[in-house]
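> Have a look at this prediction, sequence included:
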Amino acid sequence: MGKSSNITWHELSLSKESRRKQNGHQSFVLWFTGLSGSGKSTVANALAQKLFELDIRNYVLDGDNVRHGLNKDLGFSDSDRTENIRRIGEVSKLFVDSGQVVLTAFISPFLADRQLVRSLLEDDEFIEIYVKCPIEECENRDPKGLYDKARKGLIPDFTGIHSPYEEPLQPEIVVDTNESSVAECVEQIVNYLSSKNAI
């Protein structure tokens, strides 16, 4: 199916700035990236709860959940992974436009894909959070049993085993879930956001 050429951008009656003013805070993307089992979803959801308590409107986009709906037509080939992240980038941009904070928890293994999402947004609207954890510890945790299946050849193209994970070069935040508790990671992120006057 080809792209339609019969579409025109329709300007909205409310601006991003107006929505931010009504919400009483800035809007931006907190992009959690890291290996499977590193703790991305756990930290993102704990942070979402903390932001909620601070009256900051937010929403978590989780990799598995999004693949149940919006991206259920995608597999795990390199091209499908890229398309997965591109779509999430566009959805994230809509959340930022609506004046909300969006927390995305995706392995997003490729530097170029994360850079593409960053390029969709304005300065200071994309905050990359590298959820750092040694692959050995991720395998020990293996909360979904995926590493075990990958080692047995049941899951092809598994990041960290058969497919590479490209670590962020200059993330805004690095949280080490092997060394810090979830609460400590949340506190670290909140302190960063506060120091940048983002919240």
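Looks like it arrived, so ask away.

> rest of the way, CA atoms for contacts and neighbours
Will do.

> Tell me how far residue 67 lies from residue 76.
To residue 76, residue 67 is 11 Å away according to Cα to Cα, to the nearest Å.

> next one: residue 31
Distance, residue 31 to residue 76, by Cα to Cα: 20 Å.

> neighbour-wise, which of those two wins?
residue 31 (30 against 16; other Cα atoms under 10 Å).

> My read is that that one contacts residue 127, right?
Yes - with contact defined as Cα atoms under 8 Å, residue 31 counts as touching residue 127 (6.0 Å).

> can you point me to the longest helix in the chain?
Among the segments of the chain that qualify as a helix by DSSP state H, the longest is helix 78-97.

> from the chain's centre, how far out does it sit?
Distance of helix 78-97 from the chain centroid (Cα atoms, centre = their mean, to the nearest Å) equals 9 Å.

> ok, now stretch 109-119?
On Cα atoms, centre = their mean, the centre of stretch 109-119 falls 11 Å from the chain's centre.

> Determine which residue lies closest to the centroid of this structure.
residue 104 (2.6 Å; Cα atoms, centre = their mean).

> and that residue, how far is that from residue 125?
Counting by Cα to Cα, the gap from residue 104 to residue 125 is 13 Å.

> Next up, a structure to set beside the first:
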Amino acid sequence: MTKQGKFIVIEGLEGAGKSTAMATVQRWLEKHGHQVVCTREPGGTPLAEQLRTLVKHADPAEQIAAETELLLMYAARVQLLRNVIEPALAAGQCILADRHDLSSRAYQGGGRQLNEQLINDLRKALLGNTQPDLTLYLDIDPAIGLSRAAHRGQLDRIEQEQLAFFERTRAKYLAIAHSEPGIVIIDAAQSIEQVATALENALAEVML
């Protein structure tokens, strides 16, 4: 019988260093003998990538309702869950994801201030019992993170939101991380080497 795989998620605001963290975690997992499937949200399947484009690069002439944004996120998430995450876990592989459900709770729940019960109902109805074994939340001051993101190039629709939006998003991230198990807060303002050490220590707690 194949051993069930592990589901690990990297979370954080824009500019928190998720891409670098993904590479660090992937190297650590592979070094310790795990087969790793890397993916991202929204995205990760052909249809989910199309939904990602809709969310991030919609026609600026049309305002996207917060509820529409939430539903697009969950549509993409369900595609990824059914077609990539669940099969990989069943095959004993490690899923390493750049964002998952916590992003919707923080961005749409905190940033957009959507009704928390609406989001919880969607989570229960659509995601079932599949949830991360470990979530690594890279915490950073939104102003610093946005400054970093701006240096990468043109900002997408969500990255162009006001600072207050990201401050609400960060507050929700932290509130959830402090109240629920399985979420480790990493200080993303540290040096790359310090962040890498913190990530590896958190992985060792769960994987070794």
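Perfect, I can see it now. Since the model is a prediction, treat every value here as computed from it, not as a measurement.

> re the thing from before, so for the longest helix of the first structure, what gets flagged as buried?
Counting neighbours by 16 or more other Cα atoms under 10 Å, one finds that the buried residues in helix 78-97 of the first structure are 81-86, 88-89, 92-93, 95-97.

> Okay, angle between the helix or strand just after that helix and helix 78-97 too, please.
Using DSSP states H and E, the helix or strand that follows helix 78-97 of the first structure in sequence is strand 101-105. Angle of strand 101-105 of the first structure versus helix 78-97, following axes from the mean of the first three to the mean of the last three Cα atoms, to 10 degrees, is 160 degrees.

> Tell me where the second structure has strands.
7-12, 36-40, 94-98, 134-139, 183-187 (DSSP state E).

> JSON lines please, covering those and showing distance to residue 128 of the second structure.
Formatted as JSON lines, those follow (distance: least, Cα to Cα, whole Å):
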{"stretch": "strand 7-12", "distance to residue 128 of the second structure": "14"}
{"stretch": "strand 36-40", "distance to residue 128 of the second structure": "19"}
{"stretch": "strand 94-98", "distance to residue 128 of the second structure": "17"}
{"stretch": "strand 134-139", "distance to residue 128 of the second structure": "17"}
{"stretch": "strand 183-187", "distance to residue 128 of the second structure": "19"}
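
> show me where the first structure has helices.
16-23, 40-53, 63-66, 78-97, 111-120, 135-141, 146-151, 182-195.

> Indicate which one of those is closest to residue 159 of the first structure.
helix 146-151 (9.3 Å; Cα to Cα).

> how close does the residue of the second structure positioned farthest from its centre sit to residue 36 of the second structure?
Going by Cα atoms, centre = their mean, the residue of the second structure most distant from its centre is residue 1, 30.3 Å out. Distance, residue 1 of the second structure to residue 36 of the second structure, using Cα to Cα: 19 Å.

> rewinding a little: now, the most widely separated pair of the buried residues of helix 78-97 of the first structure?
The widest separation within the buried residues of helix 78-97 of the first structure (Cα to Cα) is 24.4 Å, between 81 and 97.

> can you count the residues close to residue 96 of the second structure?
Counted by other Cα under 10 Å, the residues lying close to residue 96 of the second structure total 25.

> Counterpart of it over in the first structure?
Here residue 96 of the second structure is matched to residue 103 in the first structure, going by TM-score structural alignment.

> Roughly how far does the residue farthest from the centre of the second structure sit from residue 24 of the second structure?
Taking Cα to Cα, one finds residue 1 of the second structure at 30 Å from residue 24 of the second structure.

> again, but for residue 99 of the second structure
Residue 99 of the second structure is 16 Å from residue 24 of the second structure, by Cα to Cα.

> Between those two, tell me which one has more neighbours.
residue 99 (23 against 17).

> ok, now which ones touch that one?
Residue 99 of the second structure makes contact with 9, 10, 11, 12, 40, 41, 42 under the criterion Cα atoms under 8 Å, 6 or more residues apart in numbering.

> and if you look at residue 44 of the second structure?
With Cα under 8 Å, 6+ apart, residue 44 of the second structure has these contacts: 80, 84.

> Tell me the counterpart of it in the first structure.
Match for residue 44 of the second structure (TM-score structural alignment): residue 66.

> One more: residue 202 of the second structure?
Per TM-score structural alignment, residue 202 of the second structure is aligned with residue 192.

> Residue 187 of the second structure now?
Counting by TM-score structural alignment, residue 187 of the second structure lines up with residue 176 in the first structure.

> if we can go back for a sec, for residue 158 of the first structure, find the nearest of the helices of the first structure.
Comparing the helices of the first structure against residue 158 of the first structure with Cα to Cα, the closest turns out to be helix 146-151 (6.4 Å).
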